[in-house]
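Colleague: Just a sequence and a predicted model for now, questions to come.
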Amino acid sequence: MHPVYEASRAAKAPLFAPHARLRAIALGVAVVSALSLAACGDKNDGAQNAQAAAQAKPPEVGVVTVKLGSVPLVTDLPGRLEAFRTAQVRARAAGILQKRLFQEGSDVKVGQKLFQIDSTPYQANLQSAQATLAQAEASLVQAAATARRYKPLVEANAISKQDYDAAIAAEKAALAQVAAGKAGVTNANVNLGYATVTAPIAGRIGRAMVTEGALVGQGEATQLATIQQIHPLYVNLTQSSTDILRLKEALAAGKLTRDGANAAKVHVFTEDGKEYGHTGRMLFTDLTVDENTGQVSVRAELPNPNGLLLPGMYVRVQLEQAQVDNAAVIPQQSVTRNEKGNFVLVVAEDGTVAPRPVQINGSQGNNWIVTGGLKEGEKVMVDGVIKVGMGAKKVTPVPWQADAKAAPAAAAPAADKAPAAKPEAAADAKPAAAQ
């Protein structure tokens, strides 16, 4: 008999038939359990179908497309700014300082009046020198007239030869006195001019080191102020002599190129990490290596038209001393290293992934400069490597977007004889386990 029919009969049975009632309850529980198991089976089948569908679609991975070209080889160096020209304004005339004729911290021009020293004694000296000169000129007139009168007389033997020679000597002595008088006047004018202190160079002047009423120039040239020309500025750097030697060797061997003579570009970053708006240029590299540090002094010139930068400031400098031809730039996290060298994962057109050895020649920010092993247009995997490690046969490449908050990759492959940048050695790792 059908179980459902039995359950219905049991429901219609009298209350005093316990066996029939128990049998009906058992049959109802069995029916409910069967229906529940059927429902659970349907849900499990749906989940398995969804998982199978998900496994059938290749997982997405982030890739970058290789672009070959000339890549600048950048060296990161610390530097200090120095004024282009510096002049100490000193008092060359002794006396009491009467006036300060400039505003502290302002820009001054060449010859601009800065200080006024009491000029009364120097004006008196000038007048005395002028009077002495006038007296000498009067004596010269008299001596010259006597010599002219004696000349025809000595020819006529009206006077002795000795008297004529004395008149000529007196004229020459008067000429010497006139010359001395003129020199005295010039000297007095110079000293009087020193009483007015002017700017020897154009630039920005600092604070005044003396005030009105001070006695200056007494025994020594008292420093009154300092003028600094801050447009342009010098950037003083130090670079390892080893790096410079390797750079010269790479240039000589043709591994690196330089865009014209002295074409090194200087990019300056301030202490807050912001890049300065103007690019500097290299001036020279010193010929002597410091015996204590093994460093070579390098100097660059940096425009400073707005006076934003000041002498003495600490800056970071990115120095472009050469270029690497036919090279590519890829993120550091896409490169791994093992005992055989540096490797990347390349995604083919059909979605398959294969490791590829590459040659590293320096760094550029958070990227490596690759000089060998990659071709134009190839896709290098940056993230999603763990999906390949879990058994995915094929992947779907999507453009990789750099995350500004992400920390730089820990693996840092060793550069293949990079002349200007020295990446840190990476930990040994298999290509498939880069992430």
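Modeller: Perfect, I can see it now.
Colleague: When you work out contacts or count neighbours from here on, use the C-alpha atoms and nothing else.
Modeller: Fine.
Colleague: Straight-line length of stretch 364-380, end to end?
Modeller: Using C-alpha to C-alpha, to the nearest Å, the gap from the first to the last residue of stretch 364-380 comes to 17 Å.
Colleague: try this one next to it:
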Amino acid sequence: MTKKKPLLNWSLTFIAIASIGYGLYHYKSSEIKTAMAQTQPEFPSPINAVTVDYSDYKERVTVPAEIVAPESLMLTNNFAGKITYLDLQSGSVVKKGQKLLQVDISEELAQLKTAKARSTLANNELARAKELHRKKLASDAALDQAQADAQINQAEVARIQAIISKKTIYAPFDGIVGLHTLSVGEYLAPNSQVANLVTEQPLLWVDFDLSQVQSQRLSGDKVEMVIENHPKTEFANIIAKEPVVNAQTRGVKYRAELQKTADMNLSPGTFVEVKLQQGQSKPKIKLPKHAVLRQQSSRFVYVLVPEKEGTYRAQRRDVSVFQDDSEFSYVSSGLKVGEQVVSSGAFKLYPNQLVSIKQADAQATK
């Protein structure tokens, strides 16, 4: 036991000395780092800033809408028959008045030839009857009969021509032909659906429904379009609305007109969303959307606090945002009018960082 005590004492002494040495080393290292930090200059990070101010805000609602072509129809035939003419390629562009399809009219052509011959004969007989009547050699009844026969034969010619016309489909307007599987020689039943024809115009209609309350609170005649995979904000002008409320939905249908551009992937029948302003304007704080950052469920901005020589400290401040759109965030609390907020470059900052204003952006109200 006596031999173990000196060994234990030496071990404890060694541990104590090592602990004191480590503590002194850590203390000196901290002092050196602090001194180096104090001697190294802090360079401000350049940012853009915006001054907080009120902006006129109107409540907005988002509703589904459908893209509609101003001219669109399903081509159908009136009479049954075998297809003898077909100039209707799927996806092709056709012009107004262009002959697209015709079913067999051989029987009608024969009937038309006969009817025209009878009409010519009736017209000749009418001319002779008029001459005889002028010379007092024919009665009024004979002249009336000749006139009636001529008109009857003319009507028969017109009837057969109408049948031929109804057995032929012409393009009612310039447009693009939809898909079909028809071919020459195929039999068509009456009122068969042939193909869709959709106008090729830069204008599209946007149809949407509003409830009675939304309709009453509608403000303005423009709607903002929400188009999938289209980054730009597009607007459509309201051009008409239904004069009556729908008996089933108790809603009101509206129609807006959209100027289509080449980068819009929109076709008739596409479903989109529209945003509409509601009610009267209210003063609200509006900031550029990229000025408001997000961390989990919280939203915050960097407020600029003057430092010295044109520099500022970027202090993080939580804010409450009640609505976002494609460009702006609307803040309900957390900021005061007149404060400056980092509007560009906020994502690279950390709290209390030294910054300088590279550019003062125009107020969000403008």
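Modeller: Nice, thanks for sending it over. What you see is a predicted model, and the numbers here were worked out from it, not measured in a lab.
Colleague: now the helices: where do they sit in structure 2?
Modeller: Using DSSP state H, the helices of structure 2 run over 4-39, 106-134, 140-166, 212-216.
Colleague: can you list those in JSON lines and add distance to Val341 of structure 2 and mean neighbour count?
Modeller: JSON lines is the format used below for these (distance: least, C-alpha to C-alpha, whole Å; neighbours: other C-alpha atoms under 10 Å):
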{"stretch": "helix 4-39", "distance to Val341 of structure 2": "28", "mean neighbour count": "11"}
{"stretch": "helix 106-134", "distance to Val341 of structure 2": "82", "mean neighbour count": "16"}
{"stretch": "helix 140-166", "distance to Val341 of structure 2": "71", "mean neighbour count": "16"}
{"stretch": "helix 212-216", "distance to Val341 of structure 2": "35", "mean neighbour count": "14"}
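Colleague: Looking at the ones you listed, which is nearest to Asn78 of structure 2?
Modeller: helix 140-166 (6.0 Å; C-alpha to C-alpha).
Colleague: what's near enough to touch Arg100 of structure 1?
Modeller: 114-116, 211-212 (C-alpha atoms under 8 Å, 6 or more residues apart in numbering).
Colleague: could you redo the last one with a cut-off of 6 Å?
Modeller: Phe115 (C-alpha atoms under 6 Å, 6 or more residues apart in numbering).
Colleague: quick one: what's aligned to it in structure 2?
Modeller: Mapped onto structure 2 by TM-score structural alignment, Arg100 of structure 1 lines up with Leu86.
Colleague: any idea how far Ser219 of structure 2 is from that match?
Modeller: 51 Å.
Colleague: cool, Leu335 of structure 2 as well?
Modeller: 28 Å.
Colleague: Ok, Thr51 of structure 2 next?
Modeller: 28 Å.
Colleague: The aligned partner of Glu275 of structure 1 in structure 2: neighbouring residues, count only.
Modeller: Structural alignment (TM-score structural alignment) places Glu275 of structure 1 against Pro231 in structure 2. The tally of other residues near Pro231 of structure 2 (other C-alpha atoms under 10 Å) stands at 10.
Colleague: swap in Asn265 of structure 2?
Modeller: Asn265 of structure 2 - counted by other C-alpha under 10 Å - has 12 other residues nearby.
Colleague: Ok, Val296 of structure 1 next?
Modeller: 20.
Colleague: that older thread, so which of the helices of structure 2 is nearest Met74 of structure 2?
Modeller: Closest approach to Met74 of structure 2 among the helices of structure 2 is made by helix 140-166 (15.3 Å; C-alpha to C-alpha).
Colleague: okay, and that closest one goes to which residues in structure 1?
Modeller: Residues 168-194 of structure 1 are where helix 140-166 of structure 2 lands, counting by TM-score structural alignment.
Colleague: average distance between that stretch and structure 2?
Modeller: Compared with structure 2 after fitting, stretch 168-194 of structure 1 deviates on average by 1.8 Å (mean C-alpha distance after the TM-score superposition for structure 1).
Colleague: Contacts only, for the nearest residue to Phe43 of structure 2 once chain neighbours are set aside.
Modeller: Spatial nearest neighbour of Phe43 of structure 2, excluding adjacent residues (C-alpha to C-alpha, 6 or more residues apart in numbering): Leu354 at 7.1 Å. Applying C-alpha under 6 Å, 6+ apart to Leu354 of structure 2 gives the contacts 44, 312-313.
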